[in-house]
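A.B. asks: have a look at this prediction, sequence included:
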Amino acid sequence: MQQHQRAAFLQAGFGKARLAHGACLRRSAPRRPALTCRAQQVVSGSCYEDIIESLADRALRGADASGRRRIIGIAGGPGSGKSTLALAVVASLNARRPGSAAVLPMDGFHYYRRELDAMSDPKEAHARRGAPWTFDAAKFVGAVARVRGAGAGEVVRVPSFDHGVGDPVEADIAIPAEAAVVVVEGNYVLLPDAPWSSLLPLLDEAWFVDCPLDTAMERVFQRQTGIGLAPEVSRVRIATNDRPNAELIAASKHRATLLVPSTVPFRSGRGAAA
C-alpha cells in the first residue's frame, strides 16, 4: 500500500497495521465508465423469492442484450445477506441455463494468517480481520479484471476461503468460460478508496444489499454465538470491528445502481435473508 493510502486508512480508524503490498494486476482490462447514483433504483417484491427472481431476470436480460459476459457487483455489510443473495441469484440463473452464472466471492482474498503475523501490530491485525486493510484488495481487483478480460474458452480460477483453517485456498473456484453472468460479492466492492475503487469500472452493475445496521449486527451476533463464541466476546468483537466496518460500507451505498432490501421475508415463512 502506498504511504498516502495507508495514512487514509489510519485516519479512518482502521488501525496501525502495515498492509503488505498486494499483487499487481496480471493483465489490463477494458475500462468501463464509473457507475454513479444517478441510475440508482430500489428493487421491491412481496417476498424474497420474488426479489431473487426479478434480479435474475434483470441479470439475464442484460447479458442477452449485450451478447457478452455481464459482471455484477453485490456489496453490503456483515450480516446484510449479500452472500445469500449472490448465491440465490446465481442458483436461479443456473436452474434456467446450467453453467450460465458463477459467483466470485471476496472471502478468498483475505490475507493469510502468516501475512497478518508479519504486520507491524499482529495482535491488532488478527483482531481487526475483516477490515479493508486485512484483504489483498489489489489481488481481488486483479481477479475481477481477469474475469472481465477472459478470452473465449478461458477458465479463470480464483481462491476460496476455508473457515475451518482460517486461510484462503488458492485456485479453488473456477469461473467457467460459458458463464454469461458473474456475480462479484463482498463487503468492499463499492469502497471509494484505492485500490478498491478500481473495481467499479469493471462492473456492468453494482447492487447494494440494504439492511438496518442494528438488524445486521444482531444477525452477526447470532452467527458468532451459534458457532460457539461467548456472547460477551461477540459483543466486543461487533463493537470494535464488525460495526465500524458496516458503517464504512453503508457510506458507500450511494455508488450502487440498485438497492436491494434485506428484511423482506421468504414466502416459505422463514426469516429474511441473512
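C.D. replies: Good, I have the coordinates. Numbers count the residues shown, from 1 in each chain.
A.B. asks: okay, CA-based contacts and neighbour counts for the rest of this
C.D. replies: Noted.
A.B. asks: what's the distance between the closest residue to Asp210 other than its chain neighbours and Val90?
C.D. replies: Residue nearest to Asp210 in three dimensions, not counting chain neighbours: Pro261, with 4.9 Å by Cα to Cα, 6 or more residues apart in numbering. Per Cα to Cα, to the nearest Å, Pro261 is found 18 Å from Val90.
A.B. asks: coming back round to it: who are the contact partners of the residue nearest to Asp210?
C.D. replies: Pro261 is in contact with Val42, Val43, Ser44, Val209, Asp210, Cys211, counting by Cα atoms under 8 Å, 6 or more residues apart in numbering.
A.B. asks: quick one: the fourth one is in a helix?
C.D. replies: What it means is Val209. No: secondary structure assignment (DSSP: H, G, I helix; E, B strand; the rest coil) places Val209 in strand, not in a helix.
A.B. asks: what's around it, how many residues?
C.D. replies: 24 (other Cα atoms under 10 Å).
A.B. asks: pretty sure it contacts Ile74?
C.D. replies: Yes: contact criterion Cα atoms under 8 Å: Val209 and Ile74 qualify, at 7.2 Å.
A.B. asks: what is in contact with those two at once?
C.D. replies: Lys82.
A.B. asks: Ile227 - how many residues pack around it?
C.D. replies: Neighbour count for Ile227, taken as other Cα under 10 Å: 8.
A.B. asks: structure two is appended below for comparative analysis:
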Amino acid sequence: MRAQRASKPPLDELVSRALGLVPTHGRAILGITGPPGAGKSTLTSALLAELGLEVAHLPMDGFHLADVQLDRLGLRERKGAPETFDVDGYVTALRRLHDEPRRTLYVPGFERDLEQPIAAELAIPPSARLVITEGNYLLLDDNGWEHVRPLLAECWYVDLDDAVRRSRLVARHQQFGKTPDAAREWVDQVDEANSRLVGATRSAADLLVTS
C-alpha cells in the first residue's frame, strides 16, 4: 500500500484501524516508525492504553547493542545508527511471534537512565493477538533491515515538524545527563543523520500520522 497524505486522525480511528489488522487466526504485528523524536513512543503508548484486545509491545530499542559491544566495534559515538542494533535478533523475535504463537516470547527492553538494553525485560504471552513494535528503521531495505517489513501487517510513519522534533531531542538528551551543548551537538551530528535516513523511507509507509 502506498503512503497516504500525512494527517492527524483521531485516536479512535487509529485504534479501529489497528483492530482491523488482527486476523481470525494467529496474530498481527503493527509497526510504528519515524525519525528520532517524532513521537513514536507516545503514539504506541496511547494505542496500548486504548486497545481492548490482548495487545503487547516489542520495542526495537531493546535490540541496541550494549556499550561494551559498541566500544569493541568502534561505534560508541554512533549509538542509535542502524549498525548499532542487533537487527538479526530483532528479526528473529518478530518471526517467532508468527511461528511460535503458543509460547511466551521474552524480549529485551531498554533502560533510558542506563542507556542500555535489559535482557528478557518484557514478555509477550500467547494471548497477545496484536503486537506493536516501534523503532526508527522498520522500513529500511538493506543490511538485514529489509527482513522486518514483510513481517508487519502494516507500518505507520509518525511525522513531526523538524524544529519541534529537534527541540524534543535536545531536551531528552539533557534529561538523561548531557549538557546543553553536548545535547545539541549529539542531535546535530548523530540524530539528524539518522533522521535523514529514516525520512527517506517515509513513502513506503502504509499510513502517515502527524504527531
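C.D. replies: Structure's in. What do you need? As the structure is a prediction and not an experimental result, all values here were calculated from the model.
A.B. asks: ok, so what distance separates the equivalent of the residue nearest to Asp210 of the first structure over in the second structure from Glu50 of the second structure?
C.D. replies: Residue correspondence to the second structure (TM-score structural alignment): Pro261 of the first structure is matched to Thr210. Separation of Thr210 of the second structure from Glu50 of the second structure (Cα to Cα): 19 Å.
A.B. asks: now swap in Pro150 of the second structure and tell me
C.D. replies: 26 Å.
A.B. asks: repeat that for Val198 of the second structure.
C.D. replies: According to Cα to Cα, Val198 of the second structure stands 27 Å off from Glu50 of the second structure.
A.B. asks: between those two, who's got more neighbours?
C.D. replies: In this view Val198 of the second structure and Glu50 are compared by other Cα under 10 Å, and Val198 has more residues nearby, 21 against 13.
A.B. asks: now do the same for that one: helix, strand or coil?
C.D. replies: Classified using three-state DSSP, Val198 of the second structure is helix.
A.B. asks: let me see the contact set for it.
C.D. replies: Val198 of the second structure touches Gly34, Pro35, Asn136, Tyr137, Leu139, Leu140, counting by Cα under 8 Å, 6+ apart.
A.B. asks: counterpart of it in the first structure?
C.D. replies: Structural alignment (TM-score structural alignment) places Val198 of the second structure against Ile249 in the first structure.
A.B. asks: how many residues are close by Gly67 of the first structure?
C.D. replies: Applying other Cα under 10 Å, we find 10 other residues in the vicinity of Gly67 of the first structure.
A.B. asks: my bad, should have said Leu94 of the second structure
C.D. replies: By other Cα under 10 Å, 20 other residues sit near Leu94 of the second structure.
A.B. asks: state the distance from the corresponding residue of the first structure for it to Pro78 of the first structure.
C.D. replies: Alignment note (TM-score structural alignment): Leu94 of the second structure maps to Val144 of the first structure. Separation of Val144 of the first structure from Pro78 of the first structure (Cα to Cα) stands at 21 Å.
A.B. asks: and what of Leu248 of the first structure?
C.D. replies: Look at Leu248 of the first structure and Pro78 of the first structure: by Cα to Cα, they are 11 Å apart.
A.B. asks: looking at those two, which has the bigger crowd around it?
C.D. replies: Each of Leu248 of the first structure and Pro78 has its neighbours counted (other Cα under 10 Å); Pro78 has more, 25 against 17.
A.B. asks: so the aligned residue in the second structure for the more buried one, which of the three states?
C.D. replies: Matched across to the second structure, Pro78 of the first structure falls on Pro36, judged by TM-score structural alignment. Per three-state DSSP, the secondary structure class of Pro36 of the second structure is coil.
A.B. asks: the residue of the second structure most remote from its centre in helix, strand or coil?
C.D. replies: Most distant from the centre of the second structure: Asp181, at 26.8 Å, with distances by Cα atoms, centre = their mean. Secondary structure, three-state DSSP: Asp181 of the second structure is helix.
A.B. asks: need the contact list for the residue nearest the centre of the second structure.
C.D. replies: Compute the mean C-alpha point of the second structure, and by Cα atoms, centre = their mean the closest residue is Gly135, 1.6 Å away. Applying Cα under 8 Å, 6+ apart to Gly135 of the second structure gives the contacts Gly31, Ile32, Thr33, Gly34, Lys40, Pro59, Met60, Asp61.
A.B. asks: appreciated, that's everything.
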